[in-house]
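Participant: Based on what follows, work out the 3D shape:
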Amino acid sequence: MCGIVGLICADPPDRLARRVGAMNAAILHRGPDDAGVHLAPGLALAMRRLAIIDLSTGHQPMQTPDGVTIVFNGEIYNFQALRAELEAKGYAFHTRSDTEVILNLYHAEGTAAFARLNGMFAVAIHDARSDELILARDQIGIKPLYIAEHQDEFLFASEIKAILAALPGRPAIDPQALWDYLSLRFMAPDRTIWAGIGKLGPGQLLRRKLADGRQTIETYWRADLTPGAFDPGRDYAREFADQFLAAVDSHIVAADVPVGAFLSGGLDSGAIVAAASELGHRDLHSFSISGDGAGADDELPLARAVAERFGTRHHEIRMAQADYFDALDDVVRAFDEPYGDATGAALYLLSRKASDHVKVAMSGEGSDELLLGYTRQADLATLAKVERRYGHVPRPLLGLAARLVSSDRASIFRAMAEGGPGAYRRGMAAHIGWTISDAEKAAFWRGPNMVPSFDLVQGWYSLPDCVNPLAQSQQADFGTWLVEDLLMKADKMAMAASLETRVPFLHLPLVEWCQSTPIEARIGSPGQFRTKAVLRDFVATRLPDAVLNAPKRGFPLPIFPWFAERLRDARGYVPVSREFHNWISLEGLQPIVARACRNDRRALEQLWGIAMFDRWCAVYAD
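Facilitator: Below you'll find the model as predicted:
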């Protein structure tokens, strides 16, 4: 696990080396164990290494005798099988690392090599034979890779702060990116908060000619979650168990250092720990966190029960309110851009604790997106009935109902109030990250007129209308919320603590099995809706009854009650940055602030995303 950086420019060698050195220094936390630089005319690559595999001989950059050079961030779980293939073709290896496997596989097969990699990765290759730079990002988007054009220069990095370190000044804020963030609480795909800095997408590769800057971006893998036909003769539960056990095993054995697991009181992390134990992996560390005042939502007892059943070396954090708020500026610096998921600081604190004991921690991201685990999807399963029953209700009354109903059905009412029957299916105000509507933002927005975020979200629900609404929801979640919120959080918060996070549910063979498996197999037999049915079948005889019967809680920390308390103590919201006022009218924000002070959950979520933009401005833009 590492971080990679690079730039193409006309600088003389000494200045090129200084600039790429500054970029690499900006991501020291991603790889404190080693560093390396590759310089060529007009090009520099560099990397930081967190040594996980082949601790003694895995130094990068690596190079073939005929001038193909690689720097690589990530882990490849099928590298041993690929190495055996390459050795049979006559390739010699000088290390035990997965980096050298990627290098030789590219040498043998060109860019077709990336589709054969099963893992998480961001790769940069300088191919002197064709005089080009090649970048590639893993199929799912587990590892980020940022790209930027500045005048006649091209830059890339695992984190934005490395790109900023090579620029003469800060870029302008992208108003459309900010406008969309205020609705979503995460950055939309392709964009960042900075104008001129973007992202290579999941399953994409970039080729850029060094001589003239000609560049192409192509997609070598694409998620396709349209459902297949249900086959009552197949044992889907057994197939899932085999795939999942193989995924967990691969994520543990591909390490020459101790491996741990983040452990909540839920099914996903419990399943990972149960699988690790069943596979014979002993001496596993587990890590759990809760907050003062969590009350009935405190998951530490459930996590402790799982740890005791499987004999893990268990570590717990009881987070005080002050611990959480004191960590926020560190979280902002780690993200480089506004990020409105309130659980980020908790994951950062948990990662710091874990890094005292292990270099690798497994986590449960991806389970809900692949296996249909969100309770709001149960509403989708009965969407037609809801729309038939309430479609005649005037939209203002539906909007009122959305504020009064406490269940996930509120999002359907809200969508119908804004877009009429069918709006939820089309993605209008239905997306999992959606927090503030375009109309609500207009009341406090001081920037220029923007394209409605509503249009952006609707475009994510791009499957044909005849496709099951559950598949529409899953496809949209998988390519947006999963990548830009959950996986971005997992990468940034763990790497800020020099910790690698691995996500077995996003093991590529398991993802591809889910893609080809009908929805009925993942939610129960036809006519039923059990969230994550195949996972529930897997854990039914493995996890304690208390965990099996516990309600789904997400990340149940008392962050929003803490936030409301601080708002009341301050008699409202008090901005901390100057730049904030260029974009947000404090007067126009007051209705949301007033509701947040009264513990209105939706208002607290809305204001939290705005407050994190404010903190980001104080760190990066003032």
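Participant: from here on, contacts and neighbour counts on C-alpha atoms
Facilitator: OK.
Participant: which residues touch the longest helix along the chain?
Facilitator: Scanning the chain for the helix with the most residues, using DSSP state H, yields helix 236-253. Helix 236-253 is contacted from outside by 77, 259, 272, 275-276, 279, 362, 502-505, 507, 509-510, 521, 534-535, 537-538, using Cα atoms under 8 Å, 6 or more residues apart in numbering.
Participant: in that helix, what's buried?
Facilitator: 236-237, 240-241, 243-252 (16 or more other Cα atoms under 10 Å).
Participant: On the C-terminal side of the helix or strand hosting residue 402, identify the next helix or strand.
Facilitator: Secondary structure assignment for residue 402, by DSSP states H and E: helix 395-404. Helices and strands here follow DSSP H and E; after helix 395-404, the next one along the chain is helix 409-419.
Participant: who does that following helix touch, helix- and strand-wise?
Facilitator: helix 376-381, helix 395-404 (3 or more Cα pairs under 8 Å, 6 or more residues apart in numbering; DSSP states H and E).
Participant: what angle sits between the following helix or strand past the shortest one and helix 395-404?
Facilitator: Toward the C-terminal end, the helix or strand that comes next after helix 376-381 (DSSP H and E) is helix 383-390. Counting by axes from the mean of the first three to the mean of the last three Cα atoms, to 10 degrees, helix 383-390 points 120 degrees away from the direction of helix 395-404.
Participant: Check the secondary structure at residue 4 for me.
Facilitator: State at residue 4, reduced to three classes by DSSP: H, G, I helix; E, B strand; the rest coil: strand.
Participant: Alongside the first, I'd like the structure of this one:
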Amino acid sequence: MTLGFDEFAGGPHDEVPLAEDIAHHYGTRHHTVRVAGRDFNRHLDDLLITMDQPSIDGVNTYFVAKAAKQVGLKVALSGLGGDELFCGYDVFRQVPRLVGAFGRIPGGAALGRHLRSLLSPLGALGMPPKAAGLLEYGCRYGDAYLLRRALMMPWELEKQLAGVMAPEMIRQGLEDLNISEALDQCQRHISAPERKLAALEMSWYMRSQLLRDADWAGMAHGVEIRVPLVDPVLFAGLSANLGTDIGATKQHMAAAARRPLPSAVLERPKSGFFVPVRDWLQGGSGGRGLRGWARRVYQAQIA
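Facilitator: Below you'll find the predicted structure:
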């Protein structure tokens, strides 16, 4: 089963044609489901209620689980965990470069805090919000990971969530979470950069967001989503060589099929997976992009 979006049809982010070719290659039954903005708007209230606690993710899983139920499926397999296991995300390359560039600067983090206070006003002139924190957050792996993965940085929250969440709640939450220390503790005893990032991805993005979202989005339609790649034994067997020249990669996994995949699949560059929430929200009052979606989600949860 493949989920496609009308906004991407015929474009580089449309995975439907390739998925249909693979299904034909292996002679499997295949269902294509297209979702448009009108479907998103029609199911928005149910999606937000089912979400249980705020998340900017899970929309794709919600709709593919809905489609799975419609064709009579009760269980679905997910590839969740593959990018964490095989270093597939861009974060595995971007964060080490960031730390390599800024981590050697003596007192870089402290200097970066002063620099951010000077640069932050430039956001009103179009400077990307995170740019002001490059030096402050680029010196250590945990902080650089937060800079790369966070939708909003800690210093932005009071402004971005004004009218949605009380400033006192934001400040208390940040103090209780102690995010920098928590991110550091997650990987401080790991030396290899790729393994540091794998620990961060699995402990934060995968466990706290992807797995939780897969659970609620699947259960919203009575579909059990199983994640065979999120397996401690499998990870233990592969982690020793993670990120090395002899480490397992997605290419190795793709080549493991008894009947080889078509060369067009094996040689295809990684394109990522996108859900056009940005496009769907632009026609409404939620604001642009994922930040607008985050505000909509928070507003729904506290209403």
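Participant: care to give me the TM-score?
Facilitator: Superposed pair, TM-score by TM-score structural alignment, normalised by the length of the second structure: 0.79. Supporting alignment: 283 aligned residues with a Cα RMSD of 3.4 Å.
Participant: before we move on, back to that, can you lay out the helices and strands packed on helix 409-419 of the first structure as JSON lines showing distance to residue 588 of the first structure and mean neighbour count?
Facilitator: Shown next, in JSON lines, are these (distance: least, Cα to Cα, whole Å; neighbours: other Cα atoms under 10 Å):
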{"stretch": "helix 376-381", "distance to residue 588 of the first structure": "31", "mean neighbour count": "19"}
{"stretch": "helix 395-404", "distance to residue 588 of the first structure": "20", "mean neighbour count": "16"}
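Participant: Format the ones you listed as TSV; extra columns: distance to residue 456 of the first structure.
Facilitator: As requested, those are exported to TSV (distance: least, Cα to Cα, whole Å):
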stretch	distance to residue 456 of the first structure
helix 376-381	21
helix 395-404	22
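Participant: Looking at these, spot the one closest to residue 463 of the first structure.
Facilitator: Between residue 463 of the first structure and these, the tightest spacing by Cα to Cα is seen for helix 376-381, at 15.1 Å.
Participant: re the thing from before, now the longest helix of the first structure: which residue numbers in the second structure?
Facilitator: Using TM-score structural alignment, helix 236-253 of the first structure corresponds to no residues of the second structure.
Participant: now that helix, how far from the centre of its chain.
Facilitator: 22 Å (Cα atoms, centre = their mean, to the nearest Å).
Participant: ditto for stretch 207-224 of the second structure
Facilitator: Centroid separation for stretch 207-224 of the second structure versus its chain: 14 Å, with Cα atoms, centre = their mean.
Participant: Pull the number of nearby residues for residue 371 of the first structure.
Facilitator: Neighbourhood size, residue 371 of the first structure [other Cα atoms under 10 Å]: 21.
Participant: mind checking what it lines up with in the second structure?
Facilitator: With TM-score structural alignment as the criterion, residue 371 of the first structure lines up with residue 86 in the second structure.
Participant: three-state assignment of residue 22 of the first structure?
Facilitator: When the rule is three-state DSSP, residue 22 of the first structure gets the label helix.
Participant: Now the spatially closest residue to it that is not a sequence neighbour: which helix or strand?
Facilitator: Leaving aside its sequence neighbours, residue 22 of the first structure sits nearest to residue 165 (Cα to Cα, 6 or more residues apart in numbering; 6.1 Å). Using DSSP H and E, residue 165 of the first structure sits in helix 160-166.
Participant: Now the element after that helix, going C-ward?
Facilitator: Downstream of helix 160-166 of the first structure, the next assigned helix or strand under DSSP H and E is helix 175-184.
Participant: What residues in the second structure pair up with that following helix?
Facilitator: Following TM-score structural alignment, helix 175-184 of the first structure has no partner segment in the second structure.
Participant: what packs against that helix?
Facilitator: If you count contacts as 3+ Cα pairs under 8 Å, 6+ apart, helix 175-184 of the first structure packs onto helix 438-442, helix 453-460, helix 601-616.
Participant: List the residues that contact the residue of the first structure positioned farthest from its centre.
Facilitator: Farthest-out residue of the first structure from its mean C-alpha position, per Cα atoms, centre = their mean: residue 392, at 39.0 Å. With contacts defined as Cα under 8 Å, 6+ apart, residue 392 of the first structure has no neighbours.
Participant: Can you tell me how far it is from residue 175 of the first structure?
Facilitator: From residue 392 of the first structure over to residue 175 of the first structure the distance is 38 Å, taken as Cα to Cα, to the nearest Å.
Participant: Then residue 243 of the first structure?
Facilitator: Between residue 243 of the first structure and residue 175 of the first structure the distance is 43 Å, computed by Cα to Cα.
Participant: How about residue 405 of the first structure?
Facilitator: Per Cα to Cα, residue 405 of the first structure is found 34 Å from residue 175 of the first structure.
Participant: now swap in residue 488 of the first structure and tell me
Facilitator: Computed as Cα to Cα, the residue 488 of the first structure to residue 175 of the first structure distance reads 21 Å.
Participant: Which one's more surrounded, these two?
Facilitator: residue 488 (22 against 17).
Participant: Which secondary structure state does the more buried one sit in?
Facilitator: Per three-state DSSP, residue 488 of the first structure ends up helix.
Participant: What's it aligned with over in the second structure?
Facilitator: By TM-score structural alignment, residue 488 of the first structure lines up with residue 212.
Participant: Tell me which residue is most central in the first structure.
Facilitator: By Cα atoms, centre = their mean, the mean C-alpha position of the first structure lies nearest to residue 487, the distance being 1.4 Å.
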